[in-house]
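Peer 1: please find the sequence and the predicted model below.
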Amino acid sequence: MAHRQPELIHTIPPPVMIPPKKTIAIVGSAGRLGAYLADALEKEHNVIRLARPQIDLADLGSVERALQPLAYDLLVITGALTAVDYCETHADEAYAINAEAPGKIAAISAAKGAHVTFISTDMVHDGDKPEPYTEEDTPNPISVYGASKLKGEELVLAASSANLVVRISWVFGPGKPAFPEWIINTACAKADVTLPGNKIACPTSCEDLTELVMPLLFGVNGPASGVFNLCNSTPCTWREWGQLCIDTARGAGLPVLAGEIVGVPVNSVPAFVAKRPVNSAMSTDKYTALTGIRPRDWQVATRDFLLGSELFASHRSLAEAV
């Protein structure tokens, strides 16, 4: 699939360190983001892929056994328990995987002198702010998932002030299906589709995220530290994102039955057990100020992904076979 690079907002980009070959551990390398990131890093570095059964984030003993024998320069934690509603009713498991395990990983890594990047979430915020959240805004999670990820952030940064937290939102891309695939399959199966029309966030392409995180890992002064928001540009509602997905599908010839998606309040969705922040859009101005790079708009990133996706290819193959 052809992929456009993130847009540079400066005529002359800031200097980027050409990093010497590093050994980088990816915890959660079987997931969508972890796998894509590992593949990208492997082109220039030694990558240690860690996923079950090699490491079980619900078992601190497993974490220690997996990491203690290893030597690495950088470690990225992409693994997490991300099922928001499951977390709400399984708080102990959520905190074990999303907080205690990252804290243990960070402590082991600090003893090795290794830098840790922890992938976190927009759901550390309560959603009451009308504007996009910055890194300076005080988190106030309203779900077990958000609270467990915030605790993970705190433990990772407490282990070493050099560590990095990257908050992301609404991730999609190659690998297991995410929201774009789900909404298109739904729209191809029935004419009446509803989505929250007041829930606002920023979709994040895992392909773009992989490219965008590189300047944070390999900056001229070494890896970045502290908290950074990282997502595609400009907020949208869940309904707007879904509408763009099905309009793109229809334009590509997929058998879409649904027309205009009907917006509903996010807190009225019967399937939701956990509360969702109404607005969890995030500003990436801090990232742009450091790197000179402005992430692509979510519409462009979503269309690019869909037009080259296996979902579109499979629908086209079925249509041609009829």
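Peer 2: Alright, I've got the coordinates. Residues are numbered from 1 along each chain as shown.

Peer 1: C-alpha from now on. contacts and neighbour counts both.
Peer 2: Fine.

Peer 1: measure Ala101 to Val166 for me?
Peer 2: Separation of Ala101 from Val166 (Cα to Cα, to the nearest Å) stands at 17 Å.

Peer 1: and the two? Which one has more around it.
Peer 2: More neighbours sit around Ala101 than around the other of Ala101 and Val166, counting by other Cα atoms under 10 Å; the figures are 27 against 21.

Peer 1: got the contact list for the more buried one?
Peer 2: For Ala101, the set of contacting residues under the criterion of Cα atoms under 8 Å, 6 or more residues apart in numbering consists of Leu57, Ala58, Asp59, Leu60, Val63, Gly152.

Peer 1: so where do the helices sit in the protein?
Peer 2: Using DSSP state H, the helices assigned to the chain run over residues 32-41, 60-67, 84-89, 91-95, 101-112, 144-159, 179-189, 206-217, 238-251, 285-291, 298-307, 310-321.

Peer 1: chain center to the last one, what's the gap?
Peer 2: Read that as helix 310-321. Between the centre of helix 310-321 and the centre of its host chain there is 28 Å, according to Cα atoms, centre = their mean, to the nearest Å.

Peer 1: and for the second one?
Peer 2: Per Cα atoms, centre = their mean, the displacement of helix 60-67 from the mean C-alpha position of its chain is 24 Å.

Peer 1: before we move on, what about stretch 146-164?
Peer 2: Taking the mean C-alpha point of stretch 146-164 and that of its whole chain, the gap between them comes to 16 Å (Cα atoms, centre = their mean).

Peer 1: same thing with stretch 188-199?
Peer 2: On the basis of Cα atoms, centre = their mean, stretch 188-199 is displaced by 23 Å from the centre of the chain it belongs to.

Peer 1: A further structure is provided below for comparison with the first:
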Amino acid sequence: MKILLTGNTGQVGYELERSLQGLGEIVAVDRTRMDLANLDQVREVIRAVRPQLIVNPAAYTAVDKAESEPELAYRVNAEAPALMAAEARALGAALVHYSTDYVFDGQSPEARVETDPVAPLNVYGASKLAGEQAIAASGVPHLIFRTSWVYGMRGKNFLLTMLRLAKERGELRIVDDQHGAPTWSRTIADTTALILAQARAGGAGWWSENGGIYHLSSQGRTTWCGFTAAILEEAGIACKLVAITTDQYPLPAARPRYSALDSNRLQERFVRLPAWRDALRLCLR
């Protein structure tokens, strides 16, 4: 099986290039070779590689910046995945794509299941939802994994920012009224690889029986302040932590207050997922 992997220098893409080893021939491309903002280039690369599977973790993820450049966010997060889906279907290939907890409005304190109504609060979430809908409408065999609060030891993410700021400052003021599940990029990659191994063993009918949207996030939930407290404790860094409200830290893009995802559907069908604190400990180790 030939696998086209996008965004291999990003948090999730880097881990996927490692985790997918052994499942097939991996053709990994970064933004210089396949820029999702350049739809002609996306089409050209897919037609040149002719993969049996496209795995697309690449995305526009600048949540606040998306408010001021929605056209670019939609091109990368909606139009490019739609094009990938169309090209994959023409090749008889399948598509794995990643989405976000931000497709929900976060009004309910309950963890969201895949069939709950979607109502994104910001451009980023709306663009990711449009990508989901385009893939589903294309008829291509697909898996869409919604995940949340992604972090890792490379790139730009909350974990690395907190580690840096805690060493530079004596005090951190962190939002404590937004709830979700921090998810290690390696958890996402390893889970994807385990599921795709099942798909390879499952034969031709596997995708029609198992395709669709799944929630893929670590188990449990916390707040950004609680996540920070765990980071400092696990890293052994002493720093004063002050809990604040969302209103005390205004940003251009609105965030859902409750964006925990219920991953039971994925766990019942495929594989168990770790508790967020256990994954954080392994990541820092």
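Peer 2: All right, it came through fine. A quick note: this is a predicted structure, and the numbers were derived from the prediction, not measured.

Peer 1: turn the helices of the first structure into a markdown table, including distance to Val227 of the first structure.
Peer 2: Converted to a markdown table, those look like this (distance: least, Cα to Cα, whole Å):
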| stretch | distance to Val227 of the first structure |
| --- | --- |
| helix 32-41 | 19 |
| helix 60-67 | 24 |
| helix 84-89 | 22 |
| helix 91-95 | 20 |
| helix 101-112 | 15 |
| helix 144-159 | 9 |
| helix 179-189 | 26 |
| helix 206-217 | 11 |
| helix 238-251 | 25 |
| helix 285-291 | 9 |
| helix 298-307 | 22 |
| helix 310-321 | 34 |
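
Peer 1: quick revisit: would you show me how to pick out the buried ones of the contacts of Ala101 of the first structure in PyMOL?
Peer 2: Selecting the buried subset of the contacts of Ala101 of the first structure in PyMOL, with 16 or more other Cα atoms under 10 Å as the burial test, is done by:
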select buried, resi 57+58+60+63+152
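
Peer 1: hmm, Asp304 and Thr248 of the first structure touching each other?
Peer 2: No. Thr248 of the first structure is beyond contact range of Asp304, at 9.9 Å (criterion: Cα atoms under 8 Å).

Peer 1: comparing those two, which shows the higher neighbour count?
Peer 2: Set side by side, Thr248 of the first structure and Asp304 give different neighbour counts by other Cα under 10 Å, the larger being at Thr248 (20 against 17).

Peer 1: OK, contacts around that one?
Peer 2: For Thr248 of the first structure, the set of contacting residues under the criterion of Cα under 8 Å, 6+ apart consists of Arg303, Leu306, Leu307.

Peer 1: with Asp101 of the second structure instead?
Peer 2: Residues in contact with Asp101 of the second structure, defined by Cα under 8 Å, 6+ apart, are Gly125, Arg146, Thr147, Ser148, Ser259, Ala260, Leu261.

Peer 1: aligned partner of it in the first structure?
Peer 2: Under the alignment defined by TM-score structural alignment, Asp101 of the second structure corresponds to Asp122 in the first structure.

Peer 1: okay, its match and Gln68 of the first structure: tell me how far apart.
Peer 2: Following Cα to Cα, the distance that separates Asp122 of the first structure from Gln68 of the first structure is 31 Å.

Peer 1: same thing with Ala80 of the first structure?
Peer 2: Taken as Cα to Cα, the spacing of Ala80 of the first structure relative to Gln68 of the first structure amounts to 20 Å.

Peer 1: which one's more surrounded, these two?
Peer 2: In this comparison of Ala80 of the first structure against Gln68, neighbours counted by other Cα under 10 Å, the higher total goes to Ala80 at 22 against 13.

Peer 1: the more buried one matches what in the second structure?
Peer 2: In the second structure, the position corresponding to Ala80 of the first structure is occupied by Ala59, as judged by TM-score structural alignment.

Peer 1: correct me, but its match touches Val76?
Peer 2: Yes. With contact defined as Cα under 8 Å, Ala59 of the second structure reaches Val76; the gap is 6.1 Å.

Peer 1: count of neighbours near the counterpart of Asp40 of the second structure in the first structure?
Peer 2: Taking TM-score structural alignment, the alignment pairs Asp40 of the second structure with Gly61 from the first structure. A count of nearby residues for Gly61 of the first structure, using other Cα under 10 Å, gives 13.
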